Structure formats: structure tokens, C-alpha cells
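Undergrad: Quick one: sequence and predicted model below, then my questions.
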Amino acid sequence: MTGTVRDAALPEFPGTRAEKCPFDPPPELQALQQDGPLTRVRLWDGSTPWLVTTHAEQKALLSHPKVSADVTRPGYPIQGPRTGGGGLSFILMDDPEHARLRRMVQGAFTVRRTESLRPAVQRIVDKLIDELLAGPKPVDLVEAFALPVPSLVICELLGVPYTDHDFFQDNSKTIIKRNVTAEDRTAAFGRLFAYLDGLVGDKLAAPGDDLLSQLAARVAAGDLTRAEASQMGVLLLIAGHETTANMIALGTLALLRNPGQLAVLRESEDPKLVAGAVEELLRYLNITHSGRRRVAMEDIEIAGQVIRAGEGLIMPNDIGNRDPSVFADPDGLDIERDARRHVAFGFGVHQCLGQPLARLELQVVYGTLYRRIPTLALAADPDRIPFKHDGQVYGVYELPVTW
């Protein structure tokens, strides 16, 4: 099995990023990668799952039929004490139930469907930039721009009133923090679940042209329970704004710290270069920094090692995306490289459902913000920017900028 607290000599996971290198994975991860693709680490509860540090082995295990994403299986390397009030729907399930529930919403996130949203996303981005330019400065880019962009988009897509954004953003922040109590996380999930359940009820009574109404129709047809629909709504609402908001702010900071790269992006009108810059920033930054977690259902032999049934697996995409055998000069930011092989969205059947929408939003933001505000600059000491070291989603709490 996965070990006990007697394995105290093993490195602890997750590690801590170096204060002077906030865009890089923790130094101990980089050292472990040099030692080989698999090693044992120790978690908060004393368990000792396998840490997978190389790109090829991560992809192989994320797509392996004998590897489970089911958080309820013995040996699954959970991130903290288990909480009540439900989980995050199908992302922590295996097929066929995972596939059944995912099919209920995947039509809204196809490349073709999301591409049709580009004009609407462009209007949102332009309007928020207009407000930035007309308002006072300096300004916190997180609150004034990075958070509203994806929140407005996911609210429109789901059919959630944006006027409630303070409520769902505050509860989302509680759920994704590492250091909150199990009771506080459970309470926050319960509040969001009740909120989405109420909206599903509203859509059952008066459906609209939105994703929650589509889920409500599935409930009416007997394909979903109301609880399943509400839980899926919680997942989509949290994932739909938190991850992209942090990428917008963190990506902007990374570009401001790399002015040569920013100049290339700002001065280009080539949509392919913008799309490539998005892929490189996704590779370089990796805001989901707690590792994708799995458990072996049967014995698996890989990279000269045997992973036994019931042993946990952690695959940190931040170090997988810095694998020098795949990406030359992996610790450098190069928006003109081909970074499409990154694993920022995972791999296999559980890869991120919303990745086409995230890509679209980031392409519009990165292709618009710096051209419209070409003198955008930090309005604070870079060493005093507060990073989200305590979050399951990495980013910055605030980003003061001026122009």
C-alpha cells in the first residue's frame, strides 16, 4: 500500500516554490526529475504515493486503463481531510459513469461551439479595457479585468446572474484554498450547491438558452438527477472562472517580467503567434500546481518500476511541462516555440473539458490587452506581488498596474 508516517525521510509534497523564482516549480521537484521519472513522496497524512516527474510517463499513466481517478478508492492520494457536501462531479469518477455525465455538457465546449463565442468574448474584453482606460490608475488588474472576463463569460454560458459574482467568487476561493478547514470547505460547497440547485429549479420552471437549462432538461427527461445537475453546475462555475482568471493575471505578470517576449506579442497581428503564445504560457506557468491524482487499480510496470494495485500516483503538470527531453530550455519563456505538447490540461479521457473555452478567452485577452494599452507596466515592487502559494490554483492575489 502507500506507506505510513514512518516514511518521514521522503520528500514532502507539495513543495514550496523558491521566493525569487515564483514562475518555476519547487526546486525539489526539479531535483527529483533529474533523479528519474518515479519516486516516493510523503503527503500530509503520512501516505507515500508515487510522484511521476517526466512528461512521457505522466501521459502514459494519465491515459492508462488500469489507473483510476475515483477519489473514493482506497489508496487515492487525497489533498486533505475528506469533506462532506459532495465532490466535484464526474472529474473524480471513472468510466462509464464519468463518460455518461461528461457527455451531458461536452457539446457546449467543442472547438466549433466555443469559437462561435469569440465575438462575444471580444466585446467583453474591449468593454473592460474601455473601463480601465477611463478609470483611475494604478489599478488592480485582478479585480478590474482578470476576474471579470471569465466570470462574465461563464455566467453567460451557464445562465448564472453575474450580479451574484461576489457570492460565488468568495465561496470558490474558500473551496480551492489549501489551508482552510474541512468544515469551512464543506460549508462553502454547500452554499454553492444550494445556489446552483435553486437555479436549476428556476430553469426547470422557465428554461432559457443556456447550459443550466440544458441540464434542467436532462433532469426533466430522467437522464440526470437534480443533485447531479446542481453538482455539475458547481464544477463548471468554479472551473470556468478561477483557472482562466489566474492565467490572465499570472500570464500578464510573466510577460511584464519578460519585456522582449511581451514586445513580440504586442507588435504582432498574427493570430497563430497569439495562439502559440497562449500554449507557451500554459506550459510555462501551470496554475494547477497540486498534481493530477490517481490510484492504480492493478499492478503496472513502467520505467523499470512496478506500481502495485492500490498505490497512489501524483502527476504534477508543472514539472512535466519543464521536461528538458520534450522542451528545449524548459525554464525559459519563448512564445514562438511549439508548446502544444504541454500537459496543462491533463491527458486522456479526463483532460480538461473546458480547454477550448479557456484557450479562446486567453487568445482574446493576450491578443488585445497589450496592444490597446501598450505602456502597461507594474505599479508595485515585483518582489512584493502576493502569490497564491496557499491555493490549489496558483496565481496572484492582486496585480497593481499603470500605463
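TA: Received, thanks.
Undergrad: from here on, contacts and neighbour counts on C-alpha atoms
TA: Noted.
Undergrad: F193 against L236, yeah?
TA: No - contact criterion Cα atoms under 8 Å: F193 and L236 do not qualify, at 11.8 Å.
Undergrad: Now do the contacts for the nearest residue in space to L250 that is not next to it in sequence.
TA: Nearest residue to L250 in three dimensions, chain neighbours excluded: G395, at 5.5 Å (Cα to Cα, 6 or more residues apart in numbering). Counting by Cα atoms under 8 Å, 6 or more residues apart in numbering, G395 touches N246, M247, A249, L250, I287, F387, K388.
Undergrad: Please identify which of the residues you listed is nearest to G46.
TA: Proximity of the contacts of G395 to G46 (Cα to Cα) peaks at K388, which lies at 24.5 Å.
Undergrad: The closest one: neighbouring residues, count only.
TA: Each residue near K388 was counted by other Cα atoms under 10 Å, and the total is 18.
Undergrad: Contacts only, for it.
TA: Taking Cα under 8 Å, 6+ apart, we find K388 in contact with Y394, G395, V396, Y397.
Undergrad: Now R6. Nearest residue, chain neighbours left out?
TA: Leaving aside its chain neighbours, R6 sits nearest to G46 (7.6 Å; criterion: Cα to Cα, 6+ apart).
Undergrad: this is the other structure I want to compare:
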Amino acid sequence: MAAETRRLQAFPMSRAASCPFDPPPALRALQVASPLTRVRLWDDSIAWLVTRHAEQRKLLADPRLSADASHPHYPHRGPAQKELLAGERSFIVMDDPEHARMRRMLTAAFAIKRVETLRPAIQRIADRLIDDMLAGPPPLDLVTAFALPLPSSVICELLGVPYGDHEFFQANSRILLNNATTPQQARSARERLTDYLDGLLGQRLADPRGDLLSDLARHVNDGELTRHAAAVMASLLLVAGHETTANMIALGTLALLQHPEQVEALRATDDPALIAAAVEELLRYLSIVQSGRRRVALQDIPIAGQTIRAGEGVILATEAANRDASVFADPDRLDVHRDARGHMAFGFGVHQCLGQPLARVELQVALGTLFRRIPTLRPAVGLDGIPFKHDSLVYGVYELPVGW
């Protein structure tokens, strides 16, 4: 390894055990020092790390920065991800116009007005899960009892996937998101999920229903998608549709329980605007995508006194941007009354998260209902007894024992 590379800070960095909700201290130090810093990755390649809010928004809106993971200098987060992207790529790691063409096939299903029609059904799922929790003796694990089944049930209903198969797709999702997964394990998990969704697509090709798999089957019949591309797209929706929200529900609950005055504000209100504001603040405060949004420069890009050269990798650290003091006053304080709508938790620009309207409704229903129906909810163990997901692409907790 060259001496210059050895001197660079390795990315990603580790969080402080005493502050599990905060970004890594080394990441915050780089943010204070400069908006852009060169860092060393797992394979000893070098990429630009972008830590401040303004520069991230500017770059994510710049068409000279590519999301194409097939680019030879794309800064992969590890060997397993590189292996996964060697096959047919998902539209989220494509550039326009192909990215836009495929994304348009899904936008109607995740439009705000469409998602709002799902709120009563999501509320029924939340109430049923809490009924089951209250029927059994505490303590219990909030992840398996509530945080994971709620979004899993919703995305299964939306896609047309049998919820009875949840253990299968949840187990394979965990493999795909774990940083320690080997390329072979990643390839096998991807194939299992894709084959599973392909089988369901085959059913919809023969017998369409009113679900997203049937919509994808129609695009296959119309020649707009290959059947394999439709299965890859469905797999992405299934994994992202339950993992991210499940982690936000559990981690958000735990973070709130560390701040009794914030919980009391939620318990004491029937104002949906305050619940919505609390969700936005938790999205900002927690920033669960913890290895950055990754891009590669197609042309030279001058920014913040530096020049990102064509072919250089770029990593945009969302968790740092969401704690940028120039945008959010006292950024390390959790405040459900804050206007946090400028956060970057869902990204920015053409690749911002397609499912964010659904995630928002699920989080509003889940957190609003949980604290209203179980006002004495409390952790059953201390923070040092909770297994945090330091080893995953999506941050959260593996278990959250709670009582009441």
C-alpha cells in the first residue's frame, strides 16, 4: 500500500459505544475540518467523502455524478456488494434515462395520495400487533413483535407476496445487508430471492391481480421489462420495503425512550402534525443508512475549493449531513418540535428514495400508536445490553426487549 493511502482515514468509521445514536466521532471530526476529504476504502481504493449538507445536495443534483455501479471506479462498500452488482443491476444504481424509465413503472404505487389510502389498513395492522403484545406477558422483543412484522405485512400486501413466507425473505435480506457477508453468500441469497419473486411473477403473468407484482407482469407482457429484470425490481422492493422501516421503528422507539420529555410530548398529543414532525426529526437524528450514498464522477467537478476528477469515487455521508450545525441548530439534540424537513435521510435529486411516502405513513402510524396505546413502554435492559447493527448497511437493533 502506498504511503499516501496508508495515511488516509479508513471509511466507514466506528460509532462510539457510549453514543450509539450518533455518527462516528472520526466522521464528525472530518466534517468539522472540511466538507470534502479523501478516504481509504476496504480494497485500498480512494474516494472522496462528502460530509456537509450543502455540498451533498449540490452533488446529488449534479448529472456529472453517476450512480452507475457498473462503472469500473464505482466505490463499492465491500466485496459482497461488488459481487451482487456483477449481475443484472437494479434501477437505483443506474443513471437516466434508463433509471427514469424503470422508476416511472413504480411511481404511481408510491405516490402520496395512493399511500394515504393505505393508512387505515396500516393502522389496523399496528393495532392488531399491539393487541397481541398486550395479551402476552412482558418483557418481549419489540423487533419481532412489532417493528419487523408491521412493514413486512404492508409491503407483502402491496407487492402481492404471501406474508407466510416472511421468515424466508427476512433471513435472506439480513444476509444481503450484512457487511460480513461473503460474495458467495450474497450471490446465493440474491438468487434465492430472485427465483422466489420470479415464481410469483409467473403466477401473475398467468393470473393478474391488483398488486405490484401484477403491474410488473404487465410491463413484462408489454415488452418493457425482461422477466428477470422484473424479478430483480420486485426483490429490491421487498427487501427495502421492510428492512429500512423496521429498523427505524425499533431504533426510533429506543431513541425516544432515552428522552422522556420527548415521549411525553407524543403521548399528550392527538395532533398528527406533531407526530409527523417527530418522524422527520427521527429520520434526521438517526440516519440509518450508515455507509453513505455512493457515486462516481463522469467529469471533473469543482466544489468547495476542491476538484473531484472524472473517474473518482464519491461517498456522501448522510448521517453527517443530518448533523450539520449550519442547517440544524444544536444538531445532536433530539427535538420532536424541530422543523427537520430539510434532512437527507431519503437522499436528494433524481435518486431520492421512491418509497419515502410509504415509510413516512408507516412510521407515523407505528410510533403514534405505540406510545398512545402503551404509555408506560420502557426498555427492559440498559443500552449496553442491546445489540446494535454496527455490521449492517442499515443501522438499527437486532433485538429490543421492552416492558410496560
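TA: Received, thanks. These numbers were taken from a predicted model, which means no experiment stands behind them.
Undergrad: Can you pull the TM-score for these?
TA: The TM-score (TM-score structural alignment, normalised by the length of the first structure) is 0.98; 401 aligned residues with a Cα RMSD of 1.1 Å.
Undergrad: ok, back up a step: between the contacts of K388 of the first structure, which sits nearest D140 of the first structure?
TA: Y397 (9.4 Å).
Undergrad: Counting neighbours, what do you get for the aligned partner of N322 of the second structure in the first structure?
TA: By TM-score structural alignment, N322 of the second structure lines up with N321 in the first structure. Other residues near N321 of the first structure number 27, with proximity taken as other Cα under 10 Å.
Undergrad: Look up how far V396 of the first structure lies from N321 of the first structure.
TA: Applying Cα to Cα, to the nearest Å, the value for N321 of the first structure to V396 of the first structure is 20 Å.
Undergrad: Next: R292 of the first structure.
TA: 21 Å.
Undergrad: do P207 of the first structure as well
TA: In terms of Cα to Cα, P207 of the first structure sits 37 Å off from V396 of the first structure.
Undergrad: do A216 of the first structure as well
TA: For A216 of the first structure, the distance to V396 of the first structure equals 36 Å [Cα to Cα].
Undergrad: Neighbour count: the two, which is higher?
TA: A216 (26 against 19).
Undergrad: Who are the contact partners of the more buried one?
TA: Counting by Cα under 8 Å, 6+ apart, A216 of the first structure makes contact with V200, G201, K203, L204, P207, R226, A229.
Undergrad: rerun at 10 Å
TA: 199-207, 222-226, 229-230 (Cα atoms under 10 Å, 6 or more residues apart in numbering).
Undergrad: Tell me the buried residues within those residues.
TA: L199, V200, G201, K203, L204, P207, D223, L224, R226, A229, S230 (16 or more other Cα atoms under 10 Å).
Undergrad: Show me which pair in the residues you listed is furthest apart.
TA: Top of the distance list for those (Cα to Cα): L199 and D223, 18.1 Å.
Undergrad: And the longest helix seen in the second structure against the first structure, how far off on average?
TA: Scanning the second structure for the helix with the most residues, using DSSP state H, yields helix 227-257. Here the mean offset of helix 227-257 of the second structure against the first structure after fitting is 0.3 Å, by mean Cα distance after the TM-score superposition for the first structure.
Undergrad: Out of the contacts of K388 of the first structure, which are shared with the second structure?
TA: Using both residues aligned by TM-score structural alignment, their matches' Cα atoms under 8 Å, the second structure keeps these contacts from these: Y394, G395, V396, Y397.
Undergrad: Spell out the residue ranges of the strands in the stretch 1-150 of the first structure.
TA: 38-40, 50-52, 67-68, 139-140 (DSSP state E, counting those that start in this stretch).
Undergrad: So which residues of the stretch 251-400 of the first structure form strands?
TA: Ranges of strands in the stretch 251-400 of the first structure, per DSSP E, counting those that start in this stretch, are 292-296, 300-302, 305-307, 312-315, 377-378, 400-402.
Undergrad: export the ones you listed to a markdown table and tack on mean neighbour count and distance to V52 of the first structure?
TA: As requested, the strands of the stretch 251-400 of the first structure are exported to a markdown table (neighbours: other Cα atoms under 10 Å; distance: least, Cα to Cα, whole Å):
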| stretch | mean neighbour count | distance to V52 of the first structure |
| --- | --- | --- |
| strand 292-296 | 24 | 10 |
| strand 300-302 | 13 | 11 |
| strand 305-307 | 14 | 11 |
| strand 312-315 | 28 | 5 |
| strand 377-378 | 19 | 36 |
| strand 400-402 | 18 | 36 |
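Undergrad: Out of the contacts of A216 of the first structure, which sit inside helices?
TA: Those of these lying in helices (DSSP H): L199, V200, G201, D202, K203, L204, A205, R226, A229, S230.
Undergrad: Mind putting those into CSV with distance to Q79 of the first structure?
TA: What follows is those, written out as CSV (distance: Cα to Cα, whole Å):
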residue, distance to Q79 of the first structure
L199, 30
V200, 30
G201, 32
D202, 34
K203, 34
L204, 35
A205, 38
R226, 28
A229, 25
S230, 23
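Undergrad: nearest to T181 of the first structure, of these?
TA: S230 (23.4 Å).
Undergrad: what's the closest of the ones in helices among the contacts of A216 of the first structure to R17 of the first structure?
TA: Distance to R17 of the first structure, by Cα to Cα, is smallest for S230 among these, at 35.7 Å.
Undergrad: What is the burial count for the aligned residue in the first structure for W48 of the second structure?
TA: Aligned counterpart of W48 of the second structure in the first structure: W50 (TM-score structural alignment). Residues contacting W50 of the first structure under the criterion other Cα under 10 Å number 23.
Undergrad: so W50 of the first structure makes contact with E57?
TA: No - taking Cα atoms under 10 Å as the definition, W50 of the first structure is not a contact partner of E57, at 11.7 Å.
Undergrad: Fine by me, thanks again.
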